[in-house]
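*Asks:* Next input, structure requested:
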Amino acid sequence: MAVVITGLMSFTMVARAQSYTQPFQNQTTTLMGKSVQANMYFVKMGYWRLKTATLNLNFQLSQLSDRQTSDVTVTLNGVAVASFRPQATTGLQTKQLNIPTRLIAGTNNLQVRGQLLNQVDKQRVTVAPTPANWLTIDQRSNVNFEYDIAPAESKINSFYEHFTGTDTIVDQQAVMAIPDQPSQAELTASLYALAGQSRLITTEDEQLPVVQLTDSKVKRAHYQMLIARYHRLPKVVRERIDVKKMQGGALIQTLKLEGHQLLVVTAKTDQLLIKAAKFVANQELMRETSQAAKRVTGGTPTYTSTLQYDGSYQLTPTDDQLTGTDHQEKAYFVSLPTDRTNANGSTIHLKFRYSKNLNFKQSLVTIKVNGQPIGSRRLSVARADNDELTVKLPPNKSLSNAFTIQVGFDLMLPGQDNDRAVSQTPWATVLSGSQAFIKSQPNRDLLFDNYPSTFIKNRTFNHVVVVAPQTMAPADFATLTNLFNLMGNFVQQNTGTIQVYRHQPSRAVLKTSSVIAFGTPAQNNLIKQLNSQLYFQFNRQFTGFRSNEKLSLESRYAQNVGTAQLIRSPYNAQRALLVVTASKPTDVYRASTQINLQRNVQQYRDADAILVDRDNHHFSYRFKKNKALRQTMPVPRLIQTHSQLLLFLAAGLGCFVILGGAVILILRKNGFLKREAKHDAR
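*Replies:* So this is what the prediction gives:
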């Protein structure tokens, strides 16, 4: 990027050439069958002026496949762009294909389809599907872009688009900067804003850092978001702010300063600063704001739109058509709120139609969940124009909060055999009315399997209190970055509450909140007070950890490790308390690296404590016997949950009343009660 500076602030930007390689998020996958297909997805930023796009496809075919007959076709958004035959090699192959830039949209579906024919001998091939028909697509496949960057305009939505771009994050050209020793309100505002930005970041390994204003990363980053009270902004920034616009409100304003693009979020009061941060955390509002400055008052609507969870999921917004003989399959992803898991009684209702030229004795439709079949039915010519299938998920089938539903069709033609190709093309269409009805229940597990869902409810922060160090070192900002980039991926709304404290909160606050405490005992008095509740406890001098029943710790080694511990809050048994601590801030940061990305957290199954040393050796343990948070139910829910027990109790009580009445009648009939009364009268 070329920058021409005239005077102190004015400059002109021109587009700069860039190259970016975007990996697919698919794992290495093996596809089996005569006709196979795989779907991969990639995105293009709106500010890219594409020059070229190249698919680097890494794959391997069965050693038995006939290279002269087998073929692979690549389609982009439903349009075929290339077909080729594999090379005559048995190892991993790489095929580079140019993708027409005119076909590339914002979000793109790249489909790889193959017809795999096995070689019987030099003269014959077989079309019968066998386990030897396979195509493996390597996870290192990617798309490489060559493009120019259109400069960001002096508009909030233009800055926002560049700031959250995948290439911006990967190239470490975006930072969120706050004062070196931020106030509680400045920290709270930064976490609201960070959660709102991080949910848009699609890169697997990179994060949006929260840093001090004096951090060297600020100077290196082209796009900077500054969050601070007005009087704590750098002087050169304050001079560019029109104070009149801040009367009774906060201000969000773009600036161009010394070759950098800035978005300043500021106010003169704590409440208005947090209000402005909630505006920044609202993706819809930020994309709609086309002016250079936005004034936010106490009455400005900032909450994100909310979708009430009712358990109903539309599999596809548009009809999906599958064509070709034999097995054809389409996958759909279902995502529950992160704090919930599936319950018994879930169903999948599929609406579909298909061609009438099939062999209906052999053609089937099958529904799978995470690759496991849960229901099949033979297709019928009578229902071909409007067919439906409803299947129930097996009782007690455990699923995570995100799973895959696969709809597969076996489309067989009359007279289809292994020796001749069929000219007719069968098809099947999954209709947009298809739905999954997933019953769910809260996930109350207090383990890292369920992190960070333990701090989230209905896709937003569940009254989260963060107790930060009284004096924050650079490593503490990195710890904060790790903790809340991951949480932001799960938090879909800004309607929840989060509050940062630089001192120990009152017991009343701790009792009503899910708490995250990080830092060393010397920095954070709450951690020092919680020491007896921790699984890995500090020694008396708080210079290192003690050995426990799970792990013996040598005294010097124990001074150079960090821990993340998920305990039941001693202030409220229905709440979680996460402690990320060590005797040194750098070791606290090292512990936070184990819970900064979802793939890192997934390593720690059935664990509530993690320990990491400076050689990156990490250990996980489970200490608590009962993993569930205690829960109180509202009376209507309690009655509904225990309705059968209550019916039995009511029936038993009724029988007791009837039996008691019968005994009284018998006694009265035989004169026992009458005699007793006369005796009392005498």
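
*Asks:* CA atoms for contacts and neighbours, from now on please.
*Replies:* Fine.

*Asks:* show me where the stretch 201-350 of the chain has helices.
*Replies:* Secondary structure of the stretch 201-350 of the chain (DSSP state H, counting those that start in this stretch): helices at 216-220, 235-238, 270-280, 283-288.

*Asks:* Mind putting the ones you listed into JSON lines with distance to Ala522?
*Replies:* Shown next, in JSON lines, are the helices of the stretch 201-350 of the chain (distance: least, CA to CA, whole Å):
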{"stretch": "helix 216-220", "distance to Ala522": "26"}
{"stretch": "helix 235-238", "distance to Ala522": "33"}
{"stretch": "helix 270-280", "distance to Ala522": "27"}
{"stretch": "helix 283-288", "distance to Ala522": "38"}
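
*Asks:* Determine which of those helices approaches Asn98 most closely.
*Replies:* Asn98 lies closest, by CA to CA, to one member of the helices of the stretch 201-350 of the chain: helix 283-288, at 31.8 Å.

*Asks:* Here is a second sequence; please produce its structure as well for comparison:
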Amino acid sequence: QSAQFTVEFPAGKKLAESCELSLDFRYSSNLDFDKSLVSVCINDVPIGSRMLTREGADNTTEVFTIPPDIEIYGDFQVEIIFDFQAGDEWCRLTPEDTPWAVILDTSMLKLTAVDNMSLSFENFPAPFVRDGSMNNLQIIMPDENKDEDMQVMAGLLLTMGRYLKDNRGSLAVKKVEDAYSAEANRIVIGKLGGENLRDELNLPVSVNSGMAFLRRSAYGEESEAVLTITGEGAGMLHTLNYFGNTERLWEIKGDTFLTDGESLYCYRMTPETDEPAAPEAASESVSQKGPMLLIAISISCLVLLASVMLLIKYGRRESDEK
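*Replies:* Okay, here's the model as predicted:
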């Protein structure tokens, strides 16, 4: 017997010390108390079990400590599982004698949350959405919008809207020339300056694929981030398989991914830490391409590897068709 409860938890937060579940319940007394127990899982990860006792059948409380290192990204599930053993006479039980348990509404879930500064897709839509509001977000669009640019922006905003609790916060859409005029979290989509972003970054993406990567901003505060979404031709639309679908967001991990709509390659290119890494210092005369080229150096090798794998897959497919 089991019961599941969904708990709302903000993205961009993590559990702190002293989180616990105080479970009030009662259960039938016709059990084999040498073998019957209650267990608690969070997102299918067990956090503890307790043996049931005859003395606690009428009313009992069990406290389960929630480990602070358990991986929780946004809303999570708590599952209470009762493992009943009725002894050797179980086959003679009438329906009225069937073992049972009741979870009382006086049960309490004590949660303490702290900011999760780790920049990863597991935390998405943080840091762009924070505490249910848009977190000083700028979306940077190409000077000349294509249909795929608008589709990606629309799908992305619809997904992020699912995490909003109010209409506060700041959201602006800007062109490239205004991209770095103020401190903000930024999402860069598609082409920059009329050129394909792949050409700006010199990325070896030679198939119909889309990619996205998260990085600390080289401008403004250390806590600010930049999400870049680009692709070869209409391949950028493949990123909507994840950004445009809340049920598939959990599939993207790390801070860089490449997809052709069928295969997904995820990487972590920067160290995973709770503290934001200090951004590269940028002189006032540096061009807008400068920070992007620095990013390209760090990710080109893995993107090349993923591209080769995709090319091999398509090459084999063509051979099979012949």
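
*Asks:* Export the helices of the stretch 201-350 of the first structure to TSV and append columns for mean neighbour count.
*Replies:* Converted to TSV, those look like this (neighbours: other CA atoms under 10 Å):
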stretch	mean neighbour count
helix 216-220	17
helix 235-238	12
helix 270-280	25
helix 283-288	16
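
*Asks:* For Val296 of the first structure, find the nearest of those.
*Replies:* Shortest separation from Val296 of the first structure across those is recorded for helix 270-280, at 6.0 Å, computed as CA to CA.

*Asks:* what stretch of the second structure does that closest one fall on?
*Replies:* Across the second structure, nothing matches helix 270-280 of the first structure (TM-score structural alignment).

*Asks:* Show me what that helix packs onto, helices and strands only.
*Replies:* helix 184-198, strand 223-229, strand 250-257, strand 260-267, helix 283-288, strand 293-296 (3 or more CA pairs under 8 Å, 6 or more residues apart in numbering; DSSP states H and E).

*Asks:* Now those in a markdown table, please, with extra columns for distance to Leu645 of the first structure.
*Replies:* As requested, those are exported to a markdown table (distance: least, CA to CA, whole Å):
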| stretch | distance to Leu645 of the first structure |
| --- | --- |
| helix 184-198 | 44 |
| strand 223-229 | 56 |
| strand 250-257 | 56 |
| strand 260-267 | 56 |
| helix 283-288 | 47 |
| strand 293-296 | 54 |
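
*Asks:* picking that back up, just so I know, which of the helices of the stretch 201-350 of the first structure lies nearest Ala185 of the first structure?
*Replies:* If we rank the helices of the stretch 201-350 of the first structure by CA to CA, the stretch that ends up nearest is helix 270-280, at 5.5 Å.

*Asks:* Quick one: residues in contact with the closest one.
*Replies:* Under the criterion CA atoms under 8 Å, 6 or more residues apart in numbering, residues 185-186, 188-190, 192-193, 196, 228-229, 249-252, 265-267, 285-286, 296-298, 302-303, 494 lie in contact with helix 270-280 of the first structure.

*Asks:* got the buried residues for the longest helix anywhere in the second structure?
*Replies:* Looking across the second structure with DSSP state H, the single longest helix is helix 289-321. For helix 289-321 of the second structure, the neighbour count (16 or more other CA atoms under 10 Å) marks 291-292, 296, 299-300, 302-303, 306-308, 310-311 as buried.

*Asks:* what do you get for stretch 1-13 of the second structure?
*Replies:* Buried residues in stretch 1-13 of the second structure (16+ other CA under 10 Å): 9-13.

*Asks:* same deal with stretch 190-203 of the second structure?
*Replies:* For stretch 190-203 of the second structure, by 16+ other CA under 10 Å, it's 190-192, 196-198, 200-201, 203.

*Asks:* Present the residues you listed as JSON lines; the columns should include secondary structure and distance to Gly56 of the second structure.
*Replies:* Output for these, formatted as JSON lines (DSSP: H, G, I helix; E, B strand; the rest coil; distance: CA to CA, whole Å):
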{"residue": "Gly190", "secondary structure": "coil", "distance to Gly56 of the second structure": "62"}
{"residue": "Lys191", "secondary structure": "coil", "distance to Gly56 of the second structure": "65"}
{"residue": "Leu192", "secondary structure": "strand", "distance to Gly56 of the second structure": "67"}
{"residue": "Asn196", "secondary structure": "coil", "distance to Gly56 of the second structure": "67"}
{"residue": "Leu197", "secondary structure": "helix", "distance to Gly56 of the second structure": "65"}
{"residue": "Arg198", "secondary structure": "helix", "distance to Gly56 of the second structure": "65"}
{"residue": "Glu200", "secondary structure": "helix", "distance to Gly56 of the second structure": "68"}
{"residue": "Leu201", "secondary structure": "helix", "distance to Gly56 of the second structure": "65"}
{"residue": "Leu203", "secondary structure": "coil", "distance to Gly56 of the second structure": "64"}
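
*Asks:* Cool, thanks, signing off.
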